[in-house]
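J.: model this:
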Amino acid sequence: MSWQHDTMMNPAIEDLTTRAEESKFKLVTLGATRARQINSYFGQLGEGLGTLVPPQVTSVARKPLSIAFEEIAADKIVPVDPPTEEELAEAAAAEAAAAADAAALEAEQGDGAS
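T.: Predicted coordinates for the structure are as follows:
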């Protein structure tokens, strides 16, 4: 007869770390960030702003971190790596080129209207 003790941590930490790419640090960051978002959502409910994403799972938990962990376990929230320095530099260069093209086009249109 197998009996398993029901822990306070539900879902299990092992299940959560597999969803956070086997990194406890990513799990902590992801859970804390989402818990802050959930807390802010509940805080602004009376104001009617509706700019924040509500909890993505039905939960009996009352604490934002527990709800965040349940969302991670249900694959509703996934970790995303921040962009690298090279990606940021490429995006900045592309934005600068687009701004230069727009300025050149505006200058051409301004000369033709005179």
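J.: can we go C-alpha only for contacts and neighbour counts from here?
T.: Will do.
J.: which residue ranges form the helices in this protein?
T.: In the chain, the helices defined using DSSP state H lie at 13-19, 24-43, 64-73, 85-113.
J.: another sequence for comparison is provided below:
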Amino acid sequence: AARRAREINSYFNQLGEGLGTMVPPQVSSTSRKPLSISFEEIAADKILSVPLSVYEELEAELDEELLDA
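T.: Next up, the predicted model:
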């Protein structure tokens, strides 16, 4: 939930800067706090848990692709 809250916060901070790369909130919410929104996403089964090792592997692959481009 905390990681997703940071992603939501980054999404809101990048609005208005052109094309975004962050995934927007997946639920309609009246809450303004990223952590509350992330808990609502989890409760609505919109977010899947990914083991940290898999997440780190995907992130490393993306970094490699960006460096090669």
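J.: for the two chains, what TM-score is obtained?
T.: The TM-score (TM-score structural alignment, normalised by the length of structure 2) is 0.72; 55 aligned residues with a CA RMSD of 1.7 Å.
J.: now the helices of structure 1 in TSV, with distance to residue 53 of structure 1 and mean neighbour count?
T.: Formatted as TSV, these follow (distance: least, CA to CA, whole Å; neighbours: other CA atoms under 10 Å):
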stretch	distance to residue 53 of structure 1	mean neighbour count
helix 13-19	21	16
helix 24-43	7	17
helix 64-73	12	22
helix 85-113	26	11
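J.: turn the ones you listed into CSV, including distance to residue 56 of structure 1.
T.: Compiled in CSV, those are given as follows (distance: least, CA to CA, whole Å):
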stretch, distance to residue 56 of structure 1
helix 13-19, 16
helix 24-43, 10
helix 64-73, 6
helix 85-113, 30
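J.: and residue 95 of structure 1, what's its match in structure 2?
T.: Aligned by TM-score structural alignment, residue 95 of structure 1 pairs with nothing in structure 2.
J.: same deal with residue 14 of structure 1?
T.: Using TM-score structural alignment, residue 14 of structure 1 lacks an equivalent in structure 2.
J.: now do residue 32 of structure 1
T.: For residue 32 of structure 1, the residue aligned by TM-score structural alignment is residue 2.
J.: from residue 18 of structure 2, how far off is that match?
T.: According to CA to CA, to the nearest Å, residue 2 of structure 2 stands 26 Å off from residue 18 of structure 2.
J.: now residue 33 of structure 2
T.: According to CA to CA, residue 33 of structure 2 stands 23 Å off from residue 18 of structure 2.
J.: quick one, which of those two is more surrounded?
T.: Just comparing residue 33 of structure 2 and residue 18: by other CA atoms under 10 Å the higher neighbour count belongs to residue 33, 12 against 7.
J.: show me what contacts that one?
T.: Residues near residue 33 of structure 2 by CA atoms under 8 Å, 6 or more residues apart in numbering: none.
J.: against residue 81 of structure 1, how distant is the aligned residue in structure 1 for it?
T.: When structure 1 is aligned by TM-score structural alignment, residue 33 of structure 2 is paired with residue 63. Per CA to CA, residue 63 of structure 1 is found 26 Å from residue 81 of structure 1.
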